[in-house]
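> What follows is a predicted structure for the sequence shown.
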Amino acid sequence: QSERRKKILDFISTLDYSRQQTDFITRRQEGTGKWLLQSNEFLKWVNESQRTFLCPGIPGAGKTIMSSMVVDTLNKQFADNGDVAITYVYCSYQTQQEQRPEDLLASILRQLIQRQADVPRHIDNLYENCKTKKITRLTMDDIMANLGLTIRLYSKVYIVVDALDEYHATDHENTKELLSRVFTLVNLQPVNLFTTTRHVPEITSLFDGYAVVKEIRAQDDDLYQYVDAVIPKLLRGTISRNASDLKDTVREQVVKAADGMFLLARLHMESLMSWLTPGHLKRALKTLPKELDGTYTQALQRIEDQEQGAREPAKRLLAWITYAKRELTIPEIRHALAVGSDVDMKDFNADFLLEVDILTSICAGLVTVDQESKTIRLIHYTTQEYFKRTSMFPKEREGIAATCISYLSFDVFNSSMYDEITDKLERYPLYGYVAHNWGYHYSEAAEEGLGHKVLDFLLCEEKVASCGQVFLSQDYDTRYNWPRRRTENRPLQGFVDPKPMVAMHFGAYFGLFKEVRVLISKGYDVEPPGKSYRTPLSWASERGHDTVV
């Protein structure tokens, strides 16, 4: 029964935001946020029905942490009330592929089902019907209809949607559709909506007439609490003994410079940690930037001032996180940096692996590790925006493509034996990512010297076949390009064909015109016979690669 329940839940949605919730709430500074949670507007929203609460705020004000506090508050308040359900969605600039309106609404449906002791009958019937008809994805109509039926099992449902602006950045029309669907639920069902966003007129205007609006802005009292908690670590050793009056100065200057932004306060405290004497600390306090760009510039300068052994991996790490196609796990990023140290290595050399605490220490506070999901990411959405807007790390970005090609070209992948692939994914954690994304990074690179390495890879039938097995593997959610959780020791759930893809497939899929032309000149068939998957022509056509077609 439990196995069937899990299959049904995974069919509805594989998205799970519980790890983000745990990570965000653990970063909350104790005692902060009361100005919102104890406000009349919030309490009224909690106690009434069919209400929408919009909280816009400037970048770095603490909107996501506040959302996690709202979820935590509701969970605690209704812990013993099975008739009330709390659901939540954390939009993210790094998970753009999984943020269609259907995906987010299906995740909410999954959460509602999870809170039931047994799978509701209408959901069980839906699953059986789809299974019989071999339907693998629910339509929007199916999701909305079953959301309505499932919501009726509760006396009230709360929906918390964080960072609508990060969702909006990927698709404006989808933002309108998502909100339209959620507003329908609020209007027709016992549903309350809480959402956060930056001040984006295209978003906030959609709430006109629907929502109570209260701006999120870090209050000085909350900022003082945060600074007070970090000061003991800052005023250590020699500084503490020689500057007993420095605490008040740090408190006042950091809070003043932060000006309503928790993110700035955090970055400022991180920057002050690098000074070892009261004199240097006092001087630094006088030049604290009052805006994010200046703070990021200072942080990058601290990285540049490090020795080469720390500076180079720090810049490669920041480039990888900035330009990766999804969030990277800790093992993935460690392998990426290790290969980046020597892109000509023939097999992986563990001697180049960096420890996680080193990775976080060399990046001037610009990266953070999510202990729940074991991923590593930039400290904030604005960090990535700054890096991309200023075209930061051009050399390191080129190196991402080189690393991908080098990884795929390891001698160990010169075999497509089916059983071996499972072991390779365990031993080479970056393999799944590069198998799915190497073509994107190569297409974005301007380095001409990579062309011959790409052709060397494409002309090696066994390495291409090995890559193809992982590319088509069901262990990777093909919708989201994300490895599925492996809950037991089981063989790779992929295609039985040991050689499901050839070079022409990859050339067509990624739109590699030059490489496809070379392959054709060498006699490669444009429609390889006997393969168990799609033809190269159909892929090139569907993905809009007209020159390849």
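Looks like it arrived, so ask away.
> Every contact and neighbour count from this point should use C-alpha atoms.
Will do.
> Do you have the strands of this protein handy? List them.
Secondary structure of the chain by DSSP state E: the strands cover 52-57, 84-90, 156-162, 191-198, 211-213, 328-329, 367-370, 375-378, 476-477, 482-483.
> Turn those strands into TSV, columns for mean neighbour count and distance to Leu234.
TSV is the format used below for these (neighbours: other CA atoms under 10 Å; distance: least, CA to CA, whole Å):
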stretch	mean neighbour count	distance to Leu234
strand 52-57	22	29
strand 84-90	23	32
strand 156-162	21	32
strand 191-198	24	31
strand 211-213	17	37
strand 328-329	20	30
strand 367-370	18	19
strand 375-378	20	23
strand 476-477	18	44
strand 482-483	16	39
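> Need those in a markdown table (columns: distance to Asp10).
Below are the strands of the chain laid out as a markdown table (distance: least, CA to CA, whole Å):
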| stretch | distance to Asp10 |
| --- | --- |
| strand 52-57 | 29 |
| strand 84-90 | 17 |
| strand 156-162 | 20 |
| strand 191-198 | 24 |
| strand 211-213 | 33 |
| strand 328-329 | 21 |
| strand 367-370 | 23 |
| strand 375-378 | 21 |
| strand 476-477 | 11 |
| strand 482-483 | 14 |
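> this is the comparison structure:
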Amino acid sequence: MDPFSALGVAASIIACIQLSQSLLKKLGPSAHRSQDLKLILRTMMQFRKAYETLKEYAELDESEEIRLATFRQVEEPLKECKDIIDNVVERLEKNSFLKQWVTGSAWDRKLQKCMSRLNEVRLLLDMAMQSDQLWFSVVDQAKEEKRRALLQWLSKTDPSTNHQAARKACMRGTGEWLLRNLEYRRWKENPRSFLWLQGLPGAGKTVLCSTVVEDVQDFCSSDSGHLVAFYYFSFSDSQKQNTTNFLRSILAQMIKQSNKAFHTAAPLYNDTDDPELQLHALKAMLRAIIAAHGYVFIVADALDECPRATATQDERQLVSETLEEIISWKLDSLHLMITSRKIADLESMIHGIPGVVTVFIQNDHVDADTRLYVASELQKDKKLRSWPPGIRTEIETTLERGANGMFRWVSCQLEMLRSCITPAQVRSCLKTLPETLYSTYERMLAEIDKKHIDMVITALKWLVIAERPLRLDELAEAVALGLEPGADFDIDNRLPDLTDILRVLGSLVAVEVSLPRRFYWLRSEYDSDSDSEFELDSVCHVSDAATTGNSDNPYYSPIVRLAHFSVREYLMSTLPKPWSTDHFNEADLHDFAAIACLNYIKLIMSHNSMFDDLYYYARSYWRVHVQKCKNHDRANSAKFITFLSEFRLTGGRPLERLLSSPITPTSSNSRLCSGQFCRSWAKCRDGYCSSGSTSGLGRSRPSTFRDHQ
């Protein structure tokens, strides 16, 4: 037993508090100096808080010697405090005190002396604590360093960007049906509950998930012992598709919310590179934190966007098994909710978990929300509200009838209606609306001007296969490489106005918050031995200006992604499309991206150019694309193998480690990703392009790097 507990101060304080509360409850407000009894209660509660803070400080350091030194500083004041509190308890328990209290005689003088002496001893205790203030400061610093290290280890992805995008898409009044749903209310209130929200593609599950997050955050806001953590799995970001990052993220959120969560998780922190040990440590942390808190809400969206079985593992299966294990802990404080489509493999996994309750997003629920959404769009959109009332009524009626529970379908039809310029065109469009999402996407592609089709196919290939969301300037540069990524680069393929690609792609893509381009390529030092780049999630935390970046500013570029998971599924499907689908399968797309990345690196090096828009992505992810197509049929990859054989890997690692049969690399481009070019470039970067002009293939840059760091 630690020396603080051995003194028994905490037990005495609790006894005094409980007795005071009991007296006040039984006797009620008295006309005779009731404030004195309340003063005892208030003083005891304040003293208890100070005592627990002192004990917490002492327990932060693992050194027994330091803990004992801290105890000796305050031992005598604490002993006297305990004696005084015990006297107060003894006096409160006496019948004579109750008689005096009820009959209204003079307030007990012994209690007055006790409270006066307690205040004096508290001053001595404060002085003892202040004399060791420097040590407490050191402990605070050590505690903060531990917290920072733990959060840095955990914070690999940032789901708040997805949450903010979903809240922006949410319209006031929608989703209320779910908050009133009986099963949802039971999930929120009942211990050890697991809810699965199912819906069709495009039914608005992500927006509903964000509504749930806001609701439970409001529910937990009044109690620091309650925790809320959320996660959005994302088809457009490979870092948001795995179990480890899911656990890391929800743990990081909990630790930020609660000191108790930090103290619970810190002893279990294990900074290891072994994936199995990492997963074990993360689960142990989560179990301990859930057990230590009253209510813990975990909300996970789009479980179906986890990839299915690959050559290495089935991530969707692993997430499902992890959820099953979390439920098997049988912790009453846990409230777990997931959302997804109803798909066979996921249904067989989740339905095997005991206690799961399923809520289906019914068409009538969504229809009410789509009516609100359409009415709002017709009111706030300048083009749509210009139509006569009769036309607007026809639009509302037709879209409500054809929605079939799909918000996404309604959004796409409104976008097509915006292109109409006469009432006749509107009525014609309403009569020929596509019935499904896939047929909607087919029409969108069919209506693209033929002279833009190569650019569109190139852009869609990149958006489907990119390992992380691409900035607009990165996507535009990738499009300039063309459909033949190994071909010579033509500078005339670059877009003078980058937003032209967005206008051509239309509703197939979505644009998110602008991010500062300079954090990707302006650096005071370049680590030539590192293969990492500035990750998107870390950039989001670098500057608040990132959330308000001006798209007209050359140093800001918005994030572009496919508008919905259903767009990716349509593009990867075998359904008829306005162009050949021969190369829209995952293995071929990784071939395409790997060759494009390598060719772009060679391009930048051969022109002795500054790092341009796509360089950091190419340098960081070309190897990932190679690894993901290494089991592809080599007979169909001859061009890729020939191209790749010209290069050697970073650090001189042989290609045989990535590809299934040996390839002998040549030395013609041995500088690729070796760091040699990076070091030589770093020496002259401050004098490079000093006039602000374009050299070689690089875009116009500022006069020096330091001017904008």
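It's in. If you're wondering where the values come from, they're calculated on a predicted model, not measured in any experiment.
> Can you calculate the TM-score here?
Between these two chains, after superposing, the TM-score reads 0.74 (TM-score structural alignment, normalised by the length of structure 1); 464 aligned residues with a CA RMSD of 3.6 Å.
> quick one, which of the strands of structure 1 is nearest to Gln29 of structure 1?
Closest approach to Gln29 of structure 1 among those is made by strand 367-370 (16.2 Å; CA to CA).
> do you know how far the aligned partner of Ile203 of structure 1 in structure 2 is from Ile338 of structure 2?
Correspondence of Ile203 of structure 1 to structure 2, assessed by TM-score structural alignment: Leu346. Computed as CA to CA, to the nearest Å, the Leu346 of structure 2 to Ile338 of structure 2 distance reads 12 Å.
> Repeat that for Ala476 of structure 2.
Using CA to CA, one gets 36 Å for the distance from Ala476 of structure 2 to Ile338 of structure 2.
> most distant residue from the middle of structure 1?
Asn242 (43.6 Å; CA atoms, centre = their mean).
> Go ahead and confirm that one touches Leu276.
No: between Asn242 of structure 1 and Leu276 there is no contact, the gap being 11.2 Å when judged by CA atoms under 8 Å.
> circling back: not including adjacent chain positions, what is the nearest residue to the match of Ile203 of structure 1?
Excluding the flanking residues, the one nearest Leu346 of structure 2 by CA to CA, 6 or more residues apart in numbering is Asp304, at 7.2 Å.
> how many neighbours does the aligned residue in structure 1 for the one you found have?
Per TM-score structural alignment, the equivalent position to Asp304 of structure 2 in structure 1 is Asp165. By other CA atoms under 10 Å, the residues close to Asp165 of structure 1 number 22.
> Report the contact partners of the equivalent of Ile12 of structure 1 over in structure 2.
Counting by TM-score structural alignment, Ile12 of structure 1 corresponds to Leu154 in structure 2. By CA atoms under 8 Å, 6 or more residues apart in numbering, the residues touching Leu154 of structure 2 are 245, 248-249, 251-252.
> Which member of those residues is positioned nearest Gly204 of structure 2?
Ser249 (23.2 Å).
> quick one, what contacts the closest one?
For Ser249 of structure 2, the contacting residues are 154-159, 231, by CA under 8 Å, 6+ apart.
> most neighbours, which of the residues you listed?
Within the contacts of Ser249 of structure 2, Tyr231 tops the neighbour count with 28 neighbours, counted by other CA under 10 Å.
> aligned partner of that one in structure 1?
Aligned partner of Tyr231 of structure 2 by TM-score structural alignment: Val89.
> any chance you could map the helices in the stretch 601-709 of structure 2?
615-628, 638-644, 676-684 (DSSP state H, counting those that start in this stretch).
> Tell me the mean distance between the longest one and structure 1 once they are aligned.
What it means is helix 615-628 of structure 2. Comparing helix 615-628 of structure 2 with its match in structure 1 after superposition yields a mean distance of 3.8 Å (mean CA distance after the TM-score superposition for structure 1).
> Show residues contacting that helix.
467, 520-521, 531-533, 587, 590-591, 593-598, 600-601, 604, 658-659, 673.
> From the chain's centre, how far out is it? Work that out for me.
23 Å (CA atoms, centre = their mean, to the nearest Å).
> Pull out the buried positions in that helix.
615-623, 625-628 (16 or more other CA atoms under 10 Å).
> need these in JSON lines with distance to Pro354 of structure 2, can you?
Listed next are these as JSON lines, based on distance: CA to CA, whole Å:
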{"residue": "Tyr615", "distance to Pro354 of structure 2": "49"}
{"residue": "Tyr616", "distance to Pro354 of structure 2": "46"}
{"residue": "Tyr617", "distance to Pro354 of structure 2": "43"}
{"residue": "Ala618", "distance to Pro354 of structure 2": "45"}
{"residue": "Arg619", "distance to Pro354 of structure 2": "46"}
{"residue": "Ser620", "distance to Pro354 of structure 2": "42"}
{"residue": "Tyr621", "distance to Pro354 of structure 2": "40"}
{"residue": "Trp622", "distance to Pro354 of structure 2": "43"}
{"residue": "Arg623", "distance to Pro354 of structure 2": "41"}
{"residue": "His625", "distance to Pro354 of structure 2": "39"}
{"residue": "Val626", "distance to Pro354 of structure 2": "41"}
{"residue": "Gln627", "distance to Pro354 of structure 2": "38"}
{"residue": "Lys628", "distance to Pro354 of structure 2": "36"}
